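Undergrad: Okay, predicted coordinates and the sequence, questions at the end:
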Amino acid sequence: MTTERRGVRILIVEDEPKLAAVMADYLHIEGFETTSISDGAEVIPFIRTTPPSLMLLDLMLPGRNGMDICREVRQFSTLPVIILTARVDEADRLRGLEIGADDYVCKPFSPREVVARVKAILRRSAPPAATAAPVATGLEVDQQFHRARLDGEELKLTPVELRMLALLMKSPGRIFPRDYLLNQLYDDHRVVTDRTIDSHIKNLRRKLQVVRPDSEPIVSVYGVGYRLEL
């Protein structure tokens, strides 16, 4: 096991034993530790008592479906979540992102691709440099420890949402084109649409408005992109 990944545990939530075993084997080769769960009803209790570093989550599960699991996880944790499912419709993918998933991979998939996405998300979730100084009024972001606060209140952001907020905070008031955000957030050359960015922005805006309900913290500029106004 590589030293830098010792203790990095991936939770595999999958009711197909062979597929779960294949994913575990590929992750072990890369130095990750794994735990596999096949019953959806067991996932939340496990996460609360033994938080993993990232979760690979199937949607069609006995006991409880993956969408409900992801939705509940987002009520108390910023755990990175990659959904693995046979549902290929764009509406299903967008729904998964809207409830807080960081990525969405359709079956059948290459285990190597999934491992690459796991590594990319974990790498972006724990950047080497910390920046805790406020760069917009009332807003603080610490990327190293994955923390964000607005007016002193902690924001429960996913890793993708935190990275997006950090990007927008570089120049409050500047318009960031969708293409720029896509390239900065997803550097592994996957096919990602503008609607993916829109879904993450929608979630981020909603969480900021919990603290400032009468504000429009992220403004949409039609046909161009987004700007932060705090």
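TA: Perfect, I can see it now.
Undergrad: use CA for all of it now, contacts and neighbours both
TA: OK.
Undergrad: Residue 45: how many residues sit nearby?
TA: Burial measure for residue 45: 10 neighbouring residues, criterion other Cα atoms under 10 Å.
Undergrad: Tell me how far it lies from residue 186.
TA: Look at residue 45 and residue 186: by Cα to Cα, to the nearest Å, they are 31 Å apart.
Undergrad: how about the strands in this protein?
TA: With DSSP state E as the definition, the chain shows strands at residue ranges 9-13, 33-37, 54-58, 81-85, 103-106, 139-142, 147-150, 153-154, 176-177, 218-221, 225-228.
Undergrad: So for the protein, the centremost residue is which one?
TA: Most central in the chain under Cα atoms, centre = their mean is residue 102, positioned 2.7 Å from the mean C-alpha point.
Undergrad: Use this one as the comparison:
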Amino acid sequence: MDNNEKKIKILMVDDDEHICQLLALYLERDGFDAEFCHNGESALAKLGTTAYDAVLLDVMMPVMDGFEVLTALRKFSNVPVIMLSARGEPTDKITGLDRGADDYITKPFEPQEITARIRAVLRRSKPLKGKERVDLFNLSVNLSDFTVTLNGAKLDMPPKEIELLYMLAKTPMHVFTREDLLNEIWGEGYSGDPRTVDVHIKRVREKLGDNPHWRLTTVWGVGYKIEVF
């Protein structure tokens, strides 16, 4: 890394001090600037005052668990979040993704995997090339400032949901497969759960509600499209 290049700043949130110290050694060796704290309240305080490039967030913590921290965080920040957990049940992963996590890693893990996942999440968090705006009846999706308005009111959506909606709204009636959406928005070679598309679609659909001129439709066995009436 060039000495003049700004280091990627990572916040680790885990009540296991040993894990934090071990990961900090690996992250700093790979050129990251690593900080850590051991409970959710401290994490939210740090995240409210300091800009981080990504967060490693443990699920099992006292007082506030990782899911509660993530829910609170998403009210004011879209920083990429990778959740860490000893629980690998599909329902836990879906809960994390549904609340806005960008990735989910099950313990035990290799520190090298963590650094690779961080770099992958940071690559995927970059906005789509060619910042544009699309208008579809009462819906406006603007990638220039990452805003979505419906009937003149701004909707609260994180970047990945906005990029997903933009891609669908830009070409109404075109059916996109899950693989199309993963490759374009999450990047080719995405190693996470492919169901993240389904989770994001569900959240977008809930925020859009019912519309008289168009709707976000599931084409069973194929993918998704914006259907215009």
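TA: Okay, I see it. Values in this document were obtained by computation on a predicted structure and should not be read as measured data.
Undergrad: Determine which of the strands of structure 1 approaches residue 212 of structure 1 most closely.
TA: strand 147-150 (8.6 Å; Cα to Cα).
Undergrad: what distance separates the closest one from the centre of its chain?
TA: Centroid separation for strand 147-150 of structure 1 versus its chain: 16 Å, with Cα atoms, centre = their mean, to the nearest Å.
Undergrad: ditto for stretch 168-188 of structure 1
TA: In terms of Cα atoms, centre = their mean, the centre of stretch 168-188 of structure 1 is found 16 Å from the chain centre.
Undergrad: List the contacts of residue 45 of structure 2.
TA: Shown in contact with residue 45 of structure 2 (Cα atoms under 8 Å, 6 or more residues apart in numbering): no residues.
Undergrad: tally of neighbours for residue 221 of structure 2?
TA: Applying other Cα under 10 Å, I find that residue 221 of structure 2 has 8 neighbouring residues.
Undergrad: corresponding residue for it in structure 1?
TA: Structural alignment places residue 221 of structure 2 opposite residue 223 in structure 1 (criterion: TM-score structural alignment).
Undergrad: Can you tell me the closest non-neighbouring residue to residue 143 of structure 1?
TA: The spatially closest residue to residue 143 of structure 1, leaving aside those adjacent along the chain, is residue 130, at 5.7 Å (Cα to Cα, 6 or more residues apart in numbering).
Undergrad: Next: residue 171 of structure 2.
TA: Computed as Cα to Cα, 6+ apart, the closest residue to residue 171 of structure 2 that is not its neighbour in sequence is residue 226, at 7.8 Å.
Undergrad: State which helix of structure 1 is the longest.
TA: helix 194-211 (DSSP state H).
Undergrad: Flag every buried residue along that helix.
TA: Buried residues in helix 194-211 of structure 1, defined by neighbour count with 16 or more other Cα atoms under 10 Å: 196-201, 203-209, 211.
Undergrad: related to what we said a few turns ago, would you mind putting the strands of structure 1 into a markdown table with mean neighbour count and distance to residue 64 of structure 1 alongside?
TA: What follows is the strands of structure 1, written out as a markdown table (neighbours: other Cα atoms under 10 Å; distance: least, Cα to Cα, whole Å):
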| stretch | mean neighbour count | distance to residue 64 of structure 1 |
| --- | --- | --- |
| strand 9-13 | 23 | 11 |
| strand 33-37 | 18 | 12 |
| strand 54-58 | 24 | 11 |
| strand 81-85 | 23 | 15 |
| strand 103-106 | 20 | 19 |
| strand 139-142 | 22 | 34 |
| strand 147-150 | 20 | 30 |
| strand 153-154 | 14 | 29 |
| strand 176-177 | 16 | 39 |
| strand 218-221 | 16 | 34 |
| strand 225-228 | 20 | 36 |
